[in-house]
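Student: Show me how the following folds:
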Amino acid sequence: MNLQSTLRRRLAERRERHLYRELKTLAAAPGPAARVDGRELVAFSSNDYLGFASHPAVIAAQQSGAELGAGATASHLVNGHLQIHAQLQDKIAEVTGREAALVFSSGYTANIGTICALVGRGDTVVSDKLNHASLIDGARLCGAASLRFAHSDLDALERQLGRAAETDGNILVAVDGVYSMDGDCAPLAGIAALCRDYGAWLMVDEAHGFGVMGSESLPAAGSVAAAGLGQEDAPVVMGTLGKAAGNAGAFVAGPRELIDYLVQFARPYIYTTGMPPAVAAGGLAATELMQREPQHRARLRGNIDHFRARAAELELPLAKSASAIQPLLLGCEKTVMSVAAELQQSGFLVGAIRPPTVPAGTARLRIALSAAHSEEQIEGLLEALAESLSAQKAASA
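Tutor: This next block holds a predicted model:
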């Protein structure tokens, strides 16, 4: 069978299983109002948790950064490391409470590059079963033995650490701080304690924690700080600049030796053109806003609390999540697609998440809240959700 025939068959199978993905074309970054395929919608599908993608100061910084050049013109080590990159790295290290930081072009390349640099044959990666795809792929590609444990199950983690300890290699434990499809936080204090007991290194993906949670002294550092952990407890922290920071790219933060090591051995960093200076300038401005304007986090927290309280009153099937990610579990792929389509007709854009992104039987609407959402917009979504689910229930009765 030729290539086109094979691809047509596989695509047809995806459509039949209600798993086919389609692109939506937006006129601009939603803030949270969005023009999608020519129609005005309120977006509850964005990871722009603080509303920084449309913040005037962040946009102005990007425009100013573009004056440094449209692109970095080469990889960081060849010719593409600019002063704005160094400033961004210093600010990230300060905000996360780490000795140093290194910027990458994306969270995916940061995770793969870091894991493959730190461990290989003879070593072991121990991962949560619900880890982000980039952590999963890093574990697959690095050449180390790969062990997984049931989601946030400390007993299961200890069993896998015991297996890994039977070998002579290094052990890397890789987890999400906040899980992107469930919105729950990893039990990081317990995980860190087990890592200490077994001599394992802890790597935490802060893609959805950076900027929106932290400790009293490091309010934007992420879930690691919120769990009361420092650099010695979690020596490898990855975060993205495309979510709460509203820009693009990512970073790894930790001890100075870690960053120096990644510059030498992280292939996606070494062999990729540097981050465009405009993006670095925007990321720097957003990170500075996280420090000096805590009201954005306060508004986000208020929106999360209001949404959950009203959803409980309406008896909506929400998962347990205290983060900006609020999954509404429906199970059936066809139902998820139907409800998402009805919400779009009502003026709301919500992500319909299906396998293989989530396990079979756990299809859900992924509702992402932002500091930029108004109470009126949240109420409108809740009313539309309640109406759509009620109609679905009546139709299946």
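
Student: make it CA atoms for all contacts and neighbour counts henceforth
Tutor: Will do.

Student: and the end-to-end length of stretch 211-228?
Tutor: End-to-end distance of stretch 211-228 (CA to CA, to the nearest Å): 16 Å.

Student: Tell me where the stretch 201-350 of the chain has strands.
Tutor: Shown for the stretch 201-350 of the chain, the strands assigned by DSSP state E, counting those that start in this stretch span residues 201-205, 236-240, 250-254, 325-331, 348-349.

Student: Throw these into TSV and include mean neighbour count, thanks.
Tutor: Listed next are those as TSV, based on neighbours: other CA atoms under 10 Å:
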stretch	mean neighbour count
strand 201-205	25
strand 236-240	27
strand 250-254	26
strand 325-331	22
strand 348-349	25
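
Student: Next, format the ones you listed as a markdown table and append distance to Asp182.
Tutor: As requested, the strands of the stretch 201-350 of the chain are exported to a markdown table (distance: least, CA to CA, whole Å):
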| stretch | distance to Asp182 |
| --- | --- |
| strand 201-205 | 14 |
| strand 236-240 | 18 |
| strand 250-254 | 21 |
| strand 325-331 | 6 |
| strand 348-349 | 18 |
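
Student: Figure out which of the ones you listed is closest to Leu41.
Tutor: Leu41 lies closest to strand 348-349 among these, at 5.2 Å (CA to CA).

Student: Another for comparison:
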Amino acid sequence: GVFSMEGDIVNLPEMMELAKEFNCATMVDDAHSIGVLGENGRGTTEHFALEEEVDIVMGTFSKSFASIGGFIVGDEAIIHFVKHFSRPLIFSASPPPASVATCLASLDIIEKEPERRARLWEITRYMHQEFKSLGFDIGSTQTPIIPIVIGDDMKTFQFWKELRQNGLFTNPIVSPAVSPGGALIRTSYTAIHTDEQLERVLEVFKKVGTKYGLI
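Tutor: From the prediction side, this is the model:
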């Protein structure tokens, strides 16, 4: 649904048209979409109003659910097949009760506190705008995952190190996680980031970006 490094959203309507044309089943990996996309946080399929069209949706409990494990959703026949033929499932244990409780509590928050999602998108729009105005290349991101494209692997690691020395936690991403020559600093945002924290992020990026000639 959402590409984990660059933050762009799959063109699901186009994919569905191709699936129909060639009689293919469709499966959406919504690991980075659940809780974020869609009016109710139901993910990519809700975002595009295609919940009844996609055959399989899978996701993780390690992102917006703040836990461990994952899920797969589909018709009864599909789930029956997975239960009996998926080796990872057959040889896995049940999740710990505490992890299940965390998932349920997170689901309650996603469903009952839409103001958190609204705040997240407010932050997202602001950071997109501010990074662009500073002159950074943020690629084609459409989500709270905002990459700062640098290109060179070594410069990316040096940039990341200076960000960390200035108190910012980010992720340096190089090939094969991205295409060769497309190394980037991955930043991501939550609904509880404060305005002061966001301004600090921009201040540090401006300082380090100027030093390395990115802006």
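
Student: out of the strands of the stretch 201-350 of structure 1, which comes closest to Arg10 of structure 1?
Tutor: Going by CA to CA, the one of those nearest Arg10 of structure 1 is strand 325-331, 23.1 Å.

Student: Have a look at how far, on average, the closest one is from structure 2.
Tutor: Following the fit onto structure 2, the mean deviation recorded for strand 325-331 of structure 1 is 0.4 Å by mean CA distance after the TM-score superposition for structure 1.

Student: Can you give me the distance of the residue nearest the centre of structure 2 to Glu53 of structure 2?
Tutor: In structure 2, the centroid-proximal residue (CA atoms, centre = their mean) is His32; its distance is 3.3 Å. His32 of structure 2 sits at a distance of 20 Å from Glu53 of structure 2 (criterion: CA to CA).

Student: ok, back up a step: the residue nearest to the centre of structure 2 maps to what in structure 1?
Tutor: Using TM-score structural alignment as the criterion, His32 of structure 2 maps onto His208 of structure 1.

Student: Give me the longest helix you can find in structure 2.
Tutor: Among the segments of structure 2 that qualify as a helix by DSSP state H, the longest is helix 114-134.

Student: Let me see the contact set for the nearest residue to the residue nearest to the centre of structure 2 once chain neighbours are set aside.
Tutor: Nearest residue to His32 of structure 2 in three dimensions, chain neighbours excluded: Val2, at 5.6 Å (CA to CA, 6 or more residues apart in numbering). By CA atoms under 8 Å, 6 or more residues apart in numbering, the residues touching Val2 of structure 2 are Asp8, Ile9, Val10, Asp30, Ala31, His32, Ser33, Thr44, Thr143.

Student: cool, Val57 of structure 2 as well?
Tutor: Met27, Val28, Asp29, Asp30, Ile72, Val73, Gly74.

Student: What distance do you get for the residue located most distally from the centre of structure 2 to Ala77 of structure 2?
Tutor: Distance from the C-alpha centroid of structure 2 peaks at His84, with 30.1 Å (CA atoms, centre = their mean). Using CA to CA, we find His84 of structure 2 at a distance of 11 Å from Ala77 of structure 2.

Student: quick check: stretch 360-377 of structure 1 aligns to which part of structure 2?
Tutor: Against structure 2, stretch 360-377 of structure 1 falls on residues 180-197 (TM-score structural alignment).

Student: now do stretch 261-277 of structure 1
Tutor: Alignment of stretch 261-277 of structure 1 against structure 2: residues 81-97, by TM-score structural alignment.

Student: starting at the chain centroid, how far to that stretch?
Tutor: 25 Å (CA atoms, centre = their mean, to the nearest Å).

Student: Just give me the match in structure 1 for Thr60 of structure 2.
Tutor: Per TM-score structural alignment, Thr60 of structure 2 is aligned with Thr240.

Student: Around His128 of structure 2, count how many other residues there are.
Tutor: Residues within reach of His128 of structure 2, counting by other CA atoms under 10 Å, total 19.

Student: Looking at structure 1, name the residue matched to it.
Tutor: Under the alignment (TM-score structural alignment), His128 of structure 2 pairs with Arg308 in structure 1.

Student: and if you look at Ile145 of structure 2?
Tutor: By TM-score structural alignment, Ile145 of structure 2 lines up with Ile325.

Student: Would you mind confirming that that match is in contact with Arg366?
Tutor: Yes. Counting by CA atoms under 8 Å, Ile325 of structure 1 does reach Arg366; the two are 6.8 Å apart.

Student: which residues are in contact with both of these two?
Tutor: Contacts common to Ile325 of structure 1 and Arg366, judged by CA under 8 Å, 6+ apart, are Met181.

Student: against structure 2, where does the helix or strand containing Ala139 of structure 1 fall?
Tutor: Assigned by DSSP states H and E, Ala139 of structure 1 falls within helix 133-141. Aligned using TM-score structural alignment, helix 133-141 of structure 1 spans no residues in structure 2.

Student: Stretch 337-349 of structure 1 too?
Tutor: Stretch 337-349 of structure 1 corresponds to residues 157-169 in structure 2, going by TM-score structural alignment.

Student: For the matching stretch, buried residues please.
Tutor: Phe157, Phe159, Trp160, Lys161, Leu163, Leu168 (16 or more other CA atoms under 10 Å).
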